[in-house]
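A.B. asks: Pasting a predicted model and its sequence here:
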Amino acid sequence: MEKVLYDEMRQNETDHWWFQARREILLQVIKSFVPKGAAVLDVGCGTGFILEALQHEYDVYGLDHAEVAVNYCHERGLTCVKQGLLGEETFNGKKFQLVLFLDVIEHIEDDLAVVSIAKQYLSENGIVMITVPAFQFLWSAHDEIHHHKRRYTKESLTSLLLRAGYTVRYITYFNTLLFPIIALIRAVGNLTGRRNASDAKPENKLINDMLYRVFKSERVLLPNISLPFGVSLLTVAEVKTTNNA
């Protein structure tokens, strides 16, 4: 992504409803699967917004290819973040109980390769957690601005993980309650040719607070149930063995 998108992300993530509610949901799911003190690697960690919250309970590390992202992480005091690519940076052979790909693999042409490489970084019984944008019919200017290659469904993401040698433990859509509104806005935007806007831009404060509360409320559902649709998709998977095949 261009530097301006990282700058926009850093500027808006502390107040914007999507960043705030998403972080709370992700923390809830992570804590449900991974014990405190576990080693966590956030691949494509961006500005460090998630790592900053995780560092209080986990042994965190981050990796991002963009210098601007790594600099923002270091400004947050996250000196555990390195610049580089998965497969090239080895972290001195350290193994992780959790490897995160949070809205990352949709940017990568060969998503199968990068998800496969992640297995090298997992400790015994380690897991990967992946979030991606859902449903190709929701494709919009936002996807193009952020250089997305694709959006996913439960079926396509499950297939990817199986081909990479994983077993899916949990998969769900999320950002479900706001799905009808977002789908309508994107459809109208595509029809009218409004193709220069990013979803990361701030809303009116009242609207922002309302959207935050609605999205955040999904915390009580995850990871206890699997939601049937949503703007995004989340999965937790482990390396396939003879025991879980």
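C.D. replies: It's in.
A.B. asks: hey, let's count contacts and neighbours off CA atoms from now on
C.D. replies: Will do.
A.B. asks: how near is residue 62 to residue 39?
C.D. replies: When distance is defined by Cα to Cα, to the nearest Å, residue 62 is 11 Å away from residue 39.
A.B. asks: typo on my end, it should be residue 205
C.D. replies: Distance check for residue 205 against residue 39: by Cα to Cα, it reads 37 Å.
A.B. asks: before we move on, what about residue 128?
C.D. replies: Separation of residue 128 from residue 39 (Cα to Cα) stands at 12 Å.
A.B. asks: list residues touching both of these two?
C.D. replies: Residues within reach of residue 128 and of residue 39 at once, by Cα atoms under 8 Å, 6 or more residues apart in numbering, are residue 98.
A.B. asks: Who has more neighbours out of the two?
C.D. replies: Neighbours per residue (other Cα atoms under 10 Å) separate residue 128 from residue 39, with residue 128 holding more: 26 against 21.
A.B. asks: and the comparison structure, right after this:
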Amino acid sequence: MSFKKDFQQLKFALETAVKHNVQLDKHIDPNKAMLDYDLNQRKYYQQALQKAIKKVKNAPLQLQTIVQDSAVGQEKLNHLMEILPQLDTTNIEELQKFIKKIDLLIKYITFPSERKESFIKIPKNIPSDIRSDVVLDLKELEKCYKNECYRSSVILCGRVLEAALHRKYYDVTGQDILEKSPGIGLGNLIAKLKEKNVALDPALTNQIHLVNQVRVFSVHKKKEAFSPSEQQTQAMILYTLDILEKLF
């Protein structure tokens, strides 16, 4: 099923019908249409529109199986299913109004083919005392990414790395660095670990700095607003997961 594709075909059929002054409430005699090119063309456009309407109008049975990730999406989907039976009209102006309403509704609805496949796999070796917090952050990160909240996604990547590096520092020193330096950032955490002779892989350090840099640009106000792209965000998430795997 491709509701959006069927709906686009309906919009095109309606636009074409209006352009050629086709009416749905007027029967076109097929015998006369065979002898009149213009009449035959209008009959073709009329049938194409009727077929497109029927296809979209019968969609509710299939749409009922779609589950939305948000309350707003579900509300719009329910409203859409209420409107579809009303497409069974021969009034072109009414049909145009319904089409406009549907056009607005489907912007809020996620259809199966549009869902982003999850690539966020939770590492198994996360220490038990921070695991629940990290798992919650990763699940929230997944929701943000799927809903195209890319700045929020990058900010959560930084939060996950901070939790992991705090735990790494505790493993080495037995001290909770947050007690002495509650606002310590990722760069300073790496420096503190280096002071304790914890040699992180240079590639890992570069990944942490890169995630932190994108996070800083996303959080702090700049002259020009910064919003990471989908590809940049995906890269930051993959770096974060890789760092978690290698830290413990």
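C.D. replies: That came through, no problem. Source: prediction; values computed, not measured.
A.B. asks: With both chains overlaid, what TM-score comes out?
C.D. replies: After superposition, the two chains reach a TM-score of 0.23 (TM-score structural alignment, normalised by the length of the first structure), with 104 aligned residues with a Cα RMSD of 6.4 Å.
A.B. asks: Which stretches in the first structure count as strands?
C.D. replies: Defined through DSSP state E, the strands belonging to the first structure, from first to last, are 39-43, 59-64, 81-83, 96-102, 122-133, 166-174, 232-239.
A.B. asks: Now distance to residue 155 of the first structure too, for these, in JSON lines please.
C.D. replies: As requested, those are exported to JSON lines (distance: least, Cα to Cα, whole Å):
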{"stretch": "strand 39-43", "distance to residue 155 of the first structure": "23"}
{"stretch": "strand 59-64", "distance to residue 155 of the first structure": "28"}
{"stretch": "strand 81-83", "distance to residue 155 of the first structure": "32"}
{"stretch": "strand 96-102", "distance to residue 155 of the first structure": "18"}
{"stretch": "strand 122-133", "distance to residue 155 of the first structure": "13"}
{"stretch": "strand 166-174", "distance to residue 155 of the first structure": "10"}
{"stretch": "strand 232-239", "distance to residue 155 of the first structure": "11"}
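A.B. asks: Report the separation between the closest residue to residue 102 of the first structure other than its chain neighbours and residue 74 of the first structure.
C.D. replies: What sits nearest to residue 102 of the first structure in space, not counting adjacent residues and going by Cα to Cα, 6 or more residues apart in numbering, is residue 131, at 4.8 Å. Spatial separation of residue 131 of the first structure from residue 74 of the first structure under the definition Cα to Cα is 24 Å.
A.B. asks: Tell me which of these two has more neighbours.
C.D. replies: Between residue 131 of the first structure and residue 74, counting by other Cα under 10 Å, residue 131 is the more crowded of the two (24 against 16).
A.B. asks: my guess is the more buried one contacts residue 154, does it?
C.D. replies: No - contact status for residue 131 of the first structure versus residue 154: not in contact, 11.1 Å apart, counting by Cα atoms under 8 Å.
A.B. asks: what's the neighbour count on residue 12 of the first structure?
C.D. replies: Residues near residue 12 of the first structure, counting by other Cα under 10 Å, number 17.
A.B. asks: ok, it to residue 6 of the first structure distance?
C.D. replies: Where residue 6 of the first structure is concerned, residue 12 of the first structure sits at a distance of 10 Å (Cα to Cα).
A.B. asks: again, but for residue 67 of the first structure
C.D. replies: 10 Å.
A.B. asks: Of these two, which one has the most company?
C.D. replies: Neighbours were counted for residue 67 of the first structure and for residue 6 using other Cα under 10 Å; residue 6 has more, 17 against 14.
A.B. asks: For residue 81 of the first structure, see how far away the residue nearest to the more buried one when sequence neighbours are not counted is.
C.D. replies: Using Cα to Cα, 6+ apart and skipping the chain neighbours, the partner closest in space to residue 6 of the first structure is residue 69 (6.6 Å). Distance of residue 69 of the first structure to residue 81 of the first structure, computed by Cα to Cα: 9 Å.
A.B. asks: you'd agree residue 25 of the first structure is up against residue 213?
C.D. replies: No - with contact defined as Cα under 8 Å, residue 25 of the first structure does not count as touching residue 213 (11.7 Å).
A.B. asks: With neighbour numbers in mind, choose between those two.
C.D. replies: More neighbours sit around residue 25 than around the other of residue 25 of the first structure and residue 213, counting by other Cα under 10 Å; the figures are 21 against 14.
A.B. asks: Tell me the buried residues in the longest helix anywhere in the second structure?
C.D. replies: Here the longest helix in the second structure is taken by residue count, with DSSP state H as the criterion, and it is helix 150-173. Taking 16 or more other Cα atoms under 10 Å as the neighbour-count basis, helix 150-173 of the second structure is seen to contain the buried residues 150-162, 164-169.
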